[in-house]
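Chemist: quick one, fold the following:
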Amino acid sequence: MQLLSRQQRRRCVTSADLLRVITLHSYYVPSFRMSYRSQAGLSPSSVCTRVNENLFLFEQNKSPQGLVGLRNLGNTCFMNSILQCLSNTPELRDYCLRNSHRTDLNNNCRTNAALMEEFAKLTQSLWTSVNNEAISPSDFRSQIQRYAPKFVGCNQQDAQEFLRSLLDGLHNEVNRVTVCPKVSVEDFDHLSDDEKGRRMWNMYLEREDSKVVDLFVGQLKSSLTCAVCGFRSTVFDPFWDLSIPIAQKSSGEVTLKDCLRLFTKEDVLDGDERPTCKKCKARRKCTKRFSIQKFPQVLVLHLKRFSDSNVRASKLSTYVNFPLKELDLREFASENSERAVYNLYAVSNHTGNALGGHYTAYCKNPALGEWYSYNDSRVSPMSSSQVRSSNAYVLFYELATSPHSKYQTCRL
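Modeler: Sure thing, here's the model as predicted:
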């Protein structure tokens, strides 16, 4: 048996360390992965020494990862902006880098999981590139166009609509549910709001359950109160993002919370908008209000800058002051929901007007903790003080503190 010197024992990694090394480093540096695989047949001391040497080289010589641009294929800046935001979403990035998506692929999907595969390949390229040269997303573009034909061609598109379509496509291809249960009509009006929300969430997960849902989907509560009899009904719906109106002020700056207050404020439904009261059995004047019942791990906020009136399309360029850290949304939560605090990690920006413009992204690199500007092929460092601008269009927030709600993404 070969004896190791004291120095070798000090440098040698345990099997647990080796597993950690492979898990944390192998998908960042392809050469490391190949080097490890080539160790078969070597003595334990040789393996330990080689692994430690590889780790030393990895730590000393690695170039910053995730700082790779995407080539513009002809008005594809909307796509590039969103792809960079998603690439800097830590859990989604790791899901792709570890090829975990392959265990979730849904063989019943009409697209044969090609969209998820190309998205994962693109994410891997963005995070394992050695020379940081810009990458062409042409293969991915072909698959998203197959899934959503409205993105065929070189017309300018809306980044938020693209995000919706992409997340929907990715979810469908890794949906863990292969056989949907029969639709059952149940009356939950006799239940408390918390229990009703819980039942509705579990029913949703029986049909839609994926890593994408785990990250991006929350639950919105809509309360409708009759102005005549006072009867209150509640509806719970899943949401992938929240499209919030931009508040208008005669003086002072507009904040993100001003916009959220406008989104959740009580609205009066009267005239032609009168709904039917379940208790009165007649159309009545009602008040309606939104609140967040379940907070997602990743909260996507879409600032409604564009309007498409009968006259002409227009864009609001109002500066909205949004926090980079500790966005506390407690005041917008349902009655019994716990505190939820979010940190910003990505922004999709739009410069120009409603008829045309350009999309870029500001992302906080999860490995370095620094902000970078992604402008198609160009990637450059930036200060956190530059993140806020009147061009901010889609905000990506990550949950900083667990809400510890009565139900999470799992079934109870």
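Chemist: from here on, contacts and neighbour counts on C-alpha atoms
Modeler: OK.
Chemist: neighbours of residue 52, just the number please.
Modeler: 18 (other Cα atoms under 10 Å).
Chemist: revised request: answer the last question for residue 346.
Modeler: 30.
Chemist: give me the buried stretch members for the strand or helix carrying it, please.
Modeler: Element membership for residue 346 (DSSP states H and E) is strand 341-353. Buried residues in strand 341-353, counted by 16 or more other Cα atoms under 10 Å: 341, 342, 343, 344, 345, 346, 347, 348, 349, 350.
Chemist: in CSV: the residues you listed, plus distance to residue 395.
Modeler: Shown next, in CSV, are the buried residues of strand 341-353 (distance: Cα to Cα, whole Å):
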residue, distance to residue 395
341, 15
342, 11
343, 10
344, 7
345, 8
346, 6
347, 5
348, 7
349, 9
350, 12
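Chemist: between those residues, which is nearest residue 363?
Modeler: Among the buried residues of strand 341-353, residue 346 lies closest to residue 363 (Cα to Cα), at 4.2 Å.
Chemist: give me the neighbour count for the nearest residue to that closest one once chain neighbours are set aside.
Modeler: Setting aside the residues directly before and after it, residue 346 is nearest to residue 363 in space (Cα to Cα, 6 or more residues apart in numbering), at 4.2 Å. Neighbourhood size, residue 363 [other Cα under 10 Å]: 30.
Chemist: let's see this one next, to set against the first:
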Amino acid sequence: MPEKPLTIATYAAGASLAAITLVYVFGPTFFLDDEASSTRKKGVVGLHNAANDCFINSILQALAGLPDLRIYLIRETHRRKLDGPEVYNVDPERLSLEKRPMRPWKLEGLQKGTVTYALKDVLDKLNERPIYRKTISPQSFIRALERAFGTRISRQQQDAQEFLQIVTERLCDEYHAGSKARRQAHKLGISITNGNTVCEKQELVDQLGAAVAEAAAKVDKAEDVQDDDPIPEEGFPFEGKMESQIECLTCGFKPKPAVSTFVTLTLNVPQKSSTSLNACFDGMLKVEHIDDFKCEYCRLEHAIQYKTKELSRASAVETKECLQSDISKLQDALEQDPEKPPEGVELPDLNLSPRRRIARHMYISSFPKVLAIHLSRSVFSVGSVSTKNLAKVAFPESLPLGGILNQKKYKLLGMVAHKGGHNSGHYEAFRRQVQPIPYSTPHSFGADGVYS
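Modeler: As a prediction, the model looks like this:
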């Protein structure tokens, strides 16, 4: 990514042990709730901070400003209600056949989406338009989360990024468990809904406006045309895929990339007075060179050379035939798949294989609809107390990611910032007001600003 600093917005020094930037992409254009002519603050529902819950409240407020997440929650809850409980009940016989059997109560919670329902309920309340000052309690969601994991949420650590990671991973697990249950029910001949029901569309209109509902329906139609799956799934909006690719600088061989999924990205903030979000991404996505690596392709080539020398020295007919057979198998493996050595061929000792220099780089192969970025500011050193990196980080309102041919642009929708030191402080949330007509207005940069 370019080194040119981004100056659209700057996050001041003292920001976050766990600064989280939430951005949005791949959806309809949402109007911003910001009337330039009004000097009165819009009514916003608050959250009680009863027991040092700022790390929980700030994350919930940030999540409440994500239309894509709310659309997903509406669809997922409606789908589960229409499918009926028999689809998501735990079958003991099928559970016993799993490679890694899970406890029945835990699997039942995943398939029934207990945290999904609880999060939808609290986000709906946070997006109400109160005519007076109103605050609600997050305890219902916290209790649902504690029941899902069978443990209490500690107020000692108070890490907003860790809480976001737990919530998003749980939602992702519930989505995949529900999707698996639906596919299993479909195989058994149970009728499964594909969404887009009348009640679902009506709730989308009520919660997010008619324009958002129509745009979401258009996206669904485009996805359904490309997807031949009998049960179309739009996926969890936070889930993306990351690939790690290595290349031998001697032979140019590239093995299959290692694929991993993510729901949040953690970027380390460079230890300098000021930097940019691009520089933080470069720290993760830059090309890294590694020495003394055992390349599979080079190892097979070395084995062919080794056996060719033995063949020139061999005198027995059986030995020559065996070596020629091994060389032929090794050459076939080089052409087909160097990562799978041929069976029955004894390779030279691994210590004798040549050591190569490789280049390794990571890239996002599947972009999520909602990208959550964690700026890690913790500085750990042996024998001393951990400290907080106070570097200023400049970040844009519109974030382009990807290559020239597959570039995606994300729009900043919210931020969670931490004030204080490494071991204490307070979390604050900033979210863009995204409201449906008649509250919305195209004047997004008025006197009151776009965040509240």
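Chemist: care to give me the TM-score?
Modeler: Comparison of the two superposed chains (TM-score structural alignment, normalised by the length of the first structure) gives a TM-score of 0.59, and 277 aligned residues with a Cα RMSD of 3.3 Å.
Chemist: rewinding a little: which bit of the second structure covers the strand holding residue 346 of the first structure?
Modeler: Mapped onto the second structure using TM-score structural alignment, strand 341-353 of the first structure covers residues 409-421.
Chemist: quick one: the strands in the stretch 301-450 of the second structure?
Modeler: Under the criterion DSSP state E, counting those that start in this stretch, strands of the stretch 301-450 of the second structure are mapped to 356-366, 370-376, 378-379, 387-388, 392-395, 398-401, 408-419, 426-431.
Chemist: between those strands, which one is nearest to residue 161 of the second structure?
Modeler: Nearest of the strands of the stretch 301-450 of the second structure (Cα to Cα): strand 370-376, 6.8 Å.
Chemist: my guess is residue 203 of the second structure contacts residue 75. True?
Modeler: No - assessed by Cα atoms under 8 Å, residue 203 of the second structure is found out of contact with residue 75, at 9.4 Å.
Chemist: which one's more surrounded, those two?
Modeler: Neighbour comparison, residue 203 of the second structure and residue 75: the larger count goes to residue 75, with 22 against 17 (by other Cα under 10 Å).
Chemist: and what about that one, helix, strand or coil?
Modeler: helix (DSSP: H, G, I helix; E, B strand; the rest coil).
Chemist: burial measure for the spatially closest residue to residue 256 of the first structure that is not a sequence neighbour, as a count.
Modeler: Nearest residue to residue 256 of the first structure, sequence neighbours excluded (Cα to Cα, 6+ apart): residue 322, at 5.0 Å. For residue 322 of the first structure, the number of neighbouring residues by other Cα under 10 Å comes to 18.
Chemist: residue in the second structure matching residue 322 of the first structure?
Modeler: Using TM-score structural alignment, residue 322 of the first structure pairs with residue 395 in the second structure.
Chemist: and for residue 222 of the first structure?
Modeler: So, by TM-score structural alignment, residue 222 of the first structure is matched to residue 244.
Chemist: the helix or strand that match falls within vs the first structure, mean deviation?
Modeler: Assigned by DSSP H and E, residue 244 of the second structure falls within strand 240-248. Compared with the first structure after the fit, strand 240-248 of the second structure shows a mean deviation of 1.6 Å (mean Cα distance after the TM-score superposition for the first structure).
Chemist: now the angle from that strand to strand 356-366?
Modeler: 160 degrees (axes from the mean of the first three to the mean of the last three Cα atoms, to 10 degrees).
Chemist: tell me which helix or strand comes right after strand 240-248 of the second structure.
Modeler: strand 258-262.
Chemist: quick one: that following strand aligns where in the first structure?
Modeler: Going by TM-score structural alignment: strand 258-262 of the second structure matches residues 235-239.
Chemist: ok, and what's touching the matching stretch?
Modeler: Stretch 235-239 of the first structure has contacts (Cα atoms under 8 Å, 6 or more residues apart in numbering) with 197, 200, 201, 204, 217, 218, 219, 220, 221, 222, 223, 293.
Chemist: tell me which element residue 180 of the second structure is part of?
Modeler: Applying DSSP H and E, one finds residue 180 of the second structure within helix 160-187.
Chemist: still on that earlier bit, from the contacts of stretch 235-239 of the first structure, list just the buried residues.
Modeler: Judged by 16+ other Cα under 10 Å, buried ones among those: 197, 200, 201, 217, 218, 219, 220, 221, 222, 223, 293.
Chemist: helices of the stretch 251-400 of the second structure, start to end?
Modeler: 277-285, 296-313, 317-336 (DSSP state H, counting those that start in this stretch).
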